[in-house]
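> The following comprises the amino acid sequence and a computationally predicted model.
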Amino acid sequence: MTAFRLALSELRRMTGGTLPKLAILALSLVPLLYGAVYLYANWDPYGNLDGVKAALVVDDDGADTADGRLDVGATVRENLLEDGTFDWQLVDSAAAAERGVKDGTYEFALTIPGDFSANLASASDPATARKANLHVTTNDANNYLLSSIVDKLTSSVHDTVAAEVGEETASQLLTGFSTVHGQLERAADGAGQLADGAASADSGAAELVTGLGTLSSGAQTLVSGQEQLATGANQLSAGAGELSAGADQLSSGAAELSSGLGQLSSATAQLPQQAQQLADGARQVAAGTTGLESAVTASSDAARQGVTDAVTRLVQQGVLTQEQAAALQQELAGTTAGSGGLEQLKALSDGAAAVSAGADQLAGSAPQLTSGISAANDGASRLSTGAADLSTGAAELSSGAGGLAGGAQQALDGTRQLAAGADDAAAGAGSLQDGVGQLRDGSAELARQLTAGAGEIPNPNDEERANASAVIADPLTVRTVDQAEAGSYGAGLAPYFLTLAMWVGIFMLAQAMRPISRRALASNAPGWKIALGGWLPFLAVSLVQATLLYAVVRFGLGLDPVHPVRAWGLLLMASMAFSALIQGIVALLGSVGKFVVLVLLVLQLVSAGGTFPWQTIPAPLHLAHDVLPMGYTVTGLRQLLYGGDLTQVATVAVGLLGYTAVGLLLSLLAARRHRLWTLKTLQPEISI
C-alpha cells in the first residue's frame, strides 16, 4: 500500500456521504471566512470615517493684526467640512458637544476656543506670545482606537495651522530683518560719518591742545602783565594822591599869584605916565645941571640957588623923593666950591640925561608892561581856576586810581584763575585728544563692524522672503520613499491574516480528519508511508484553502501583489509547512496535540509581528518569533505582496521546507509509536 493510496482512502472516507462532503467544503472555507471576511471588514477603515459623527464647535473670535483680520477658526472649520473625513456636526457650545460625546451622539468633539486666532497672532510679539489650543473630547467607551485616529486628525490640523501662521510670522520676522538690515546700513553710514567727525574732532582736539597751550602761556604772560598793571595802578593811585595835593597847592598859589598880579596891575597902571614924567624931569635935571654947571662957573651962590630950585621942582614933580633931594643938595653943597663940584655937576647932568633917556624908554615900554601884567593877571586867574579843576580832577583821579588798583588786583586774581584754568584746560584737552582719538578709532571700527553686520543680516526680496517664510514655518519636508508600499490598511494586514487564517483553517481540519490512519497502522506498511499518507489529505485540503483564500483576497478585495504568482506559491508552501506541523503534532500527541497546536496559535498571534513590529513585544516572546513559522511566513508574504527583498523570500522558503520536514518527522514518530496498541489506545482518557 502506497502513501498516496492511504491518502486517497482517508479522503474517500471523508467524502463518502453528503454530510462529509459538506464538512470538507466547510473546512476548506474556514480560512476564507476567517481571513477574507476580516480583511474585507478592515480593508479601508480610514476611507469610511465619513460615517463617524463628530461635533465641531467654533468659538474663535478672530483677531486684528498689522496685516489685517485673522480668523483661523473659520478657516479650520471650512477646511474640515470641505475635507469630509468625518461627519462633522456644527454644535453651538462646548458643553453641548461634551454631553453629546458622553451619551454617544458624537464619537468625539473638536472645540476651537475664542482666543484661538488671538493666541496665534501673538506669536509675532515675543513679549506676549501665547500658544493656541485645540480642545478634543473623546470617550474610549465609544471606541478606543478612534482616539488614536482623532490624535492624527488634530495633529494634522495643528501642523497645517502652525505652518500657515508660522509662515505669516516668519514673513513678518524676515520683513523685520530687512528693516534691521536697512537700519544697520544707515547706522553704518552714520558711524562712518561719526568716524569722519571724530577724525575732524581729533584734528580739532589737536588744535585745541595747541590753542590751549598758547592760551596757558598767554595767560601766564597776562598774569605778569596784570601784576605790572596792579603795581602801576597802585603807583598811579599814590601819584594821583600826590597830584591832588599838589593841585590843591597850585590852586592856592595860583589864587595868590592872581591876587598879587592884580595888585601889580593896579600899581603899574600909572607907570607909563610917571615914566614919562621921570623922563621929562630927567631932561630938566640934565638941562638944569647944564645950566648949573654954567652958573657955578659964574657964581657958586647962584648956582646953589639954581640947584636948590631945580631939586625942589624935581621933588614937586615926584621925580625925586624928599630924602633923595636932601642927599643931593648936601652932596651939591660940598662940591660947589671947586673943580670937584663941577665934575659932580657934569656927572649929574650926564646921569640926568641918561635917566631921561631911560625914562623915555620906560615910558615907551610901560604900556606893554602894564598890558603884560594884566595878561599875566588874567592868566593867573585862569591858572587859579584850572588849578582848582585840576585839584578836583586829581581827587577824582586819585579815587579812580584807587578803584583801578582794586580792580587790577581783582583782575590779577581772575587772571591767575584763568591761568590755572587754562593749565587744567590744556591738560583736559590732552585727555580729550586721547579720548577723541579713541572715539575716532572706535567709530571707524563701529562703522566697519556695522557694515559687516549689515551684510550678515538677511535682506530678502519678496520672492526670497516668501520662500524663506515657508521654510521657517515648515522646515522639515518628509519625502517618504516606500521601498515596498502596501497601499491600504487591509493590504497592510493581509500577510498576517492570510497566515493566521491558514493556521486556523488547518487546525480545524484536525478536528474532523484523522491525522493518521488506524487501518494503515494495522497494516504492514512502513512508517514513512503511514506518516506521509496521514499528511497528504491535510495537505490537499490546505492547498485548496490557500488557493480559495488567495483568490478571494486577490480578485475579490482587490489585493494587488507585486509578485502575485510567487505570493500564491509562498502561501501554498506555508500551507504545506503548517499542515505538516499540525498533522504531526496531533498524530503524535493526540488530543493533547490539539491543545498544543492551540497554544502555538496563541504564541504566534502575539509574536508574528503582524500589526506592530515584533521587536516591540516583550523579550521572552522573541524566542517564539524566532522559532515558530508564522513570523517567517508573514515576512515572506510582505516581500512578495509589496515588492521587497526577494532574498528574504528564499530564506523563508527554506525555513518552510524545514518546518515541513519537522512535521513529517513528528508524523513518522507518531506512526512508529502508535503501531503498539495499548488499553489507552482503545479507551483514551480524553477524546476530542
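Sure thing, it's come through. Keep in mind the model is a prediction, meaning the values are calculated, not measured.
> From here on, just use CA atoms for contacts and neighbour counts.
Will do.
> Tell me how many other residues crowd Val471.
16 (other CA atoms under 10 Å).
> what's the longest helix in the protein?
Counting residues, the longest helix found in the chain (DSSP state H) is helix 145-267.
> Mind giving me the packing neighbours of it?
Applying 3 or more CA pairs under 8 Å, 6 or more residues apart in numbering; DSSP states H and E, we find helix 145-267 packed against helix 72-83, helix 339-456, helix 462-473.
> Need the winner for burial among these.
Comparing the helices and strands packed on helix 145-267 by mean neighbour count (mean count of other CA atoms under 10 Å), helix 339-456 ranks first with a mean of 19.
> That one to helix 145-267, inter-axis angle?
Interaxial angle, helix 339-456 versus helix 145-267 (axes from the mean of the first three to the mean of the last three CA atoms, to 10 degrees): 170 degrees.
> following the longest helix of the chain, which helix or strand comes up?
Going down the chain from helix 145-267, the next helix or strand is helix 271-298, by DSSP states H and E.
> next, the one to line up against it:
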Amino acid sequence: MKNALKVYKRDVKKVVTNWVALVIITGLMILPSLYAWFNIEASWDPYSNTNGIAVAVVNKDNGANFKDIRVDAGKDIVKQLESNDKIGWKFVDEKEAKAGVETGKYYASVLIPEDFSEKLLTIVKDKQEKPSLIYSVNEKVNAIAPKITSKGVTTVQSEVSKTFVKMVNGKVLEIVNKLGIELDESKPKLKELISMILYVDDRMPEINKGIDALEKGTVTLEEFLGNVKKDIPLLQDTILKAKGIVNTSVVFLNKAKDGLQKTAPYIKEDLILARDLTSSAESLTREGIDVISQSAPKAKEFFVRAREKYVNAVDNINSIMDLLNYLDRDNSNGTLNRIKENLASIKNNLNGKIDTLNNVIASIDKGQQPSMDLLNKLGDRSQSASSSLEGIIGRYDSEIVPAINDTINQLTSVADSTITILNNANSSLPQLTGLLDKGADGTKKANELIKVLKEKLPPIQKSIHEVAGKLRKLDADSQLNEIISLMKNDAISESNFISNPIDIKENKIFPIPNYGSGMSPFFTTLSLWVGALLLVSLLSTHVGEMEGVKLSTSDIYFGRYLTFVTIAICQALIVSIGDIFLLKTYVAHKLAFVLMSVFISIVFSMIVYSLVSIFGNVGKAIGVVLLVLQISASGGTFPIQVTPTFFQMLNPFLPFTYAIGGMRETVGGIIKNVLVKDVATLNVYFIIPLILSVQLKGKLQNMNEKLVSKLKECGLVGH
C-alpha cells in the first residue's frame, strides 16, 4: 500500500494546486446532493395537497318517496362533498363536466343519475335494483391522479351505504321507541287494575268462611246477610272498574300490535340488505382469489372491500336478531326460534369469513402468499351465506310474518280472556244479590239458601282467582321494566351505532411525518450511486507513471481508488447533512443516518470503480444498467410485492435493497438485527468487487487495451 499512498498523495496535490481541477472536484461532490434534494423537496407531502385535484360532480337525482319518508340521496351526497376538502370537488352541469374531463380541466367526474334515490328504495320491493354512481376519468392526464380520485369516489360510495343502513334501522327503532313510551305511560293503569283484582281475591276466603259459619250455626243468617250484602257492592264496583281498565289496556295493546306489525317490512328490508351485502362480498372475494396469483395488492383491495361488506351484513343481522328477541322474549314461538337459529348460524359463518379474510390480508401485508387452505375456505360456495339469507327471505311472508303476528296476538290474549272472566263474574253477582234478598224473607228457607250460596259462589271465586293469578304473574315479571327500558332507548343514537359500529384508532409504530422524509432513504441512496457514476465519467481510473517509482497493477488500483473514495465520502456527507439541516427531513437517528450514507457511498464507489477499472467503458455501461434495474427492483418507491415477478426475484440480489433498508432504519427507528443484516450484506458487496479486481485487473488489462484501441479507430471515441 506504500506506492498506492504515493499515488493518492499526488492526486490530492494536483487537485489542490489546480483551481480548475478543484472546481470540477467540488462540483462532483455537490452534484449528487442536488439530485437528492430536488426530488425530496418535490415529493415532500403530495397527499396532503390533493384538494388541488379537480373532480366534477353532477347531481341529476330527482329524489323519491316511500310512505312518509322522503329520500334525496343526491342532495345528501353533494352536501357531504361540500364539506370534504380532501379533493377539489367542482359542482357543475353534465355538459361542463364532460368537456372538462376530456380537455383535462378536471381529472375525473362523478354523475349521480336521475333515478339514484328511486333505485335505492327498491330494497322494499320484490325486485331490487342497485343505484350507480357514474365515474368518468381521464387517465392520460396523470398516472397517479386516477388512483386518488378513485379513492375519493369509493369513500362517497361507502358514506351512501352507511347513511342508507342508518336510515332503515332508524325507522325500525323509532317505531319500537314510540311503543316503549306508550307502554310506560299506561303502566300506572295496569298497576291499579292489579291492585283491585288482588284485593277482591283476598276477600273471597273471608266470604267463604262466613258461609261455613252460617251452615254450622255459629252466626245467625241475619248477621251473615248483613256482612255479605255489605261486600257485594264493593265486589261489583271492583269488577266494573277492572273491566274498564282492561278494556283501556286492550285498546293500548291493539295500538301496540299495529305498531309492531309495521316493523315486519323493515325486518325484511334488513334481511334483503344483508343478503345483498353478503352476495357482493362473496363476488369480491372470488375476484380477489382469481387475481391473487397475478397481483397480490389488487387482490388485497378486493378482500378489504369484501371484509367491509361482511361486517355491515353482520351488523344488520344483529339488529334483526335483537328485534326478534324483543318480540319473543320467552322463546315460545317455534318458527321465530328456527329463524333466530338460522340467523345465528349465518352470523357465525360471516364472522368466520371475516376472520379468514383478516388472515389472508395479513399474509399479503407480510409479502407472503396466502395458503391454499385459506383461499379454499373463502371460495367455498357450499358455505354461501347469501343463499341462506335468500331462503329466509323466500319464507318471510308465508312463515315469519304469521309467526310475528302470533307472538303479538299473545300479548292481547291475556287481556281478552280476562275480560271474559270478569263478564262471567259480573253476570253472576246479580243472581247472588237476589238470593241474599230472598234470604231476608224468613228463616224457613235458610237451609235451601245456604246450599244455593255454596253452589253459586265457587264459580265467582274461581273466575276472580284466575284473573288474580294472571295479574300476579304479570306483576312479578321483572322483564316488563327491562323491555320498556330497552324500547324507550334513543332511536337516533341506536341507529347511528348500528350504521357505524366501529371506530378505527390508528397506531403508527414508526411515525414519519411527511412523504418527503419517507422517500429520503431512496433518493439519498440513488444520488450516491449517481455520484459514483459521475466520478467514473469525469475522472480516469488510469494512473500515469511516477518518476522513480514502478507501479504494479494493485498500486494503480488502490492508489486511484483512495482518490475516488475520498470524493465519495464528501458526497455522502454533503447530501446526508443537507437532508437533515437544509431540507429539515425527519430522521430518528441523525448520526446513524450520516454514517450509513458514508458507508453506502464507500460500497457504491467500490462497485462502480471496480467495474470501470476492470472493464473500462463497458464497466460504465454496466453501472448504468445496474442503476436502471435497481430503481425498479429495489422497492424504493412502490412495495416490491406490487412489481412483476422478474423484479421481485431480482430484489434480494441488489445492493440498493440493503442500502435503502439500512437508511430507512435510521430514518424511522432502528431495529438492531435488521440494520446489522443490511450492513453485513453491503459488506459482501464491497468485498466481492475488491477480490475480483485484484484477481482480474492484471489478467484483463491487455485485452481491455486492445478493445479500446480498436474502438478508437472508428473515430467516435476520444483519446
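Cool, got the structure. This structure is a prediction, so every number in the text was calculated from the model and none was measured.
> Make TSV out of the helices and strands packed on helix 145-267 of the first structure and add distance to Thr179 of the first structure.
Converted to TSV, these look like this (distance: least, CA to CA, whole Å):
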stretch	distance to Thr179 of the first structure
helix 72-83	28
helix 339-456	11
helix 462-473	13
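> nearest to Phe507 of the first structure, of the ones you listed?
Closest of those to Phe507 of the first structure is helix 72-83, at 45.5 Å (criterion: CA to CA).
> burial of Ile614 of the second structure, as a residue count?
23.
> I'd guessed it sits against Lys699; true?
No - Ile614 of the second structure lies out of contact with Lys699 (CA atoms under 8 Å); the separation is 9.3 Å.
> Near Arg560 of the second structure, how many other residues are there?
If you count neighbours by other CA under 10 Å, Arg560 of the second structure ends up with 25.
> Also Asp248 of the first structure?
There are 21 residues near Asp248 of the first structure, going by other CA under 10 Å.
> now Phe646 of the second structure
If we define neighbours as other CA under 10 Å, then Phe646 of the second structure has 9 of them.
> and what of Ala608 of the first structure?
Close neighbours of Ala608 of the first structure, defined as other CA under 10 Å, add up to 29.
> got it, and Ala680 of the second structure?
12.
> so what corresponds to it in the first structure?
In the first structure, the residue paired with Ala680 of the second structure is Val654, using TM-score structural alignment.
> Helix or strand for its match, just tell me which one.
Going by DSSP H and E, Val654 of the first structure is in helix 646-673.
> can you tell me the mean distance of the helix or strand following that helix from the second structure after alignment?
Downstream of helix 646-673 of the first structure, the next assigned helix or strand under DSSP H and E is helix 679-682. By mean CA distance after the TM-score superposition for the first structure, the fitted helix 679-682 of the first structure averages 5.8 Å away from its aligned residues in the second structure.
> Can you classify Ala588 of the second structure as helix, strand or coil?
Judged by DSSP: H, G, I helix; E, B strand; the rest coil, the three-state class of Ala588 of the second structure is coil.
> Looking at the first structure, name the residue matched to it.
By TM-score structural alignment, Ala588 of the second structure lines up with Val562.
> That match - how many residues pack around it?
Neighbours of Val562 of the first structure (other CA under 10 Å): 18.
> what do you get for the one 5 residues further on?
With neighbours defined by other CA under 10 Å, the count for Ala567 of the first structure comes to 21.
> That one - nearest residue in space that isn't next to it in sequence?
Distance criterion CA to CA, 6 or more residues apart in numbering; nearest residue to Ala567 of the first structure, sequence neighbours excluded, is Leu640 at 5.4 Å.
> contacting residues around the equivalent of that neighbour over in the second structure?
Matched across to the second structure, Leu640 of the first structure falls on Thr666, judged by TM-score structural alignment. Contact partners of Thr666 of the second structure, counting by CA atoms under 8 Å, 6 or more residues apart in numbering, are 587-590, 592-593.
> swap the cut-off to 7 Å and go again
Neighbouring residues of Thr666 of the second structure by CA atoms under 7 Å, 6 or more residues apart in numbering: 587-589, 592-593.
> Thank you kindly, that will do.
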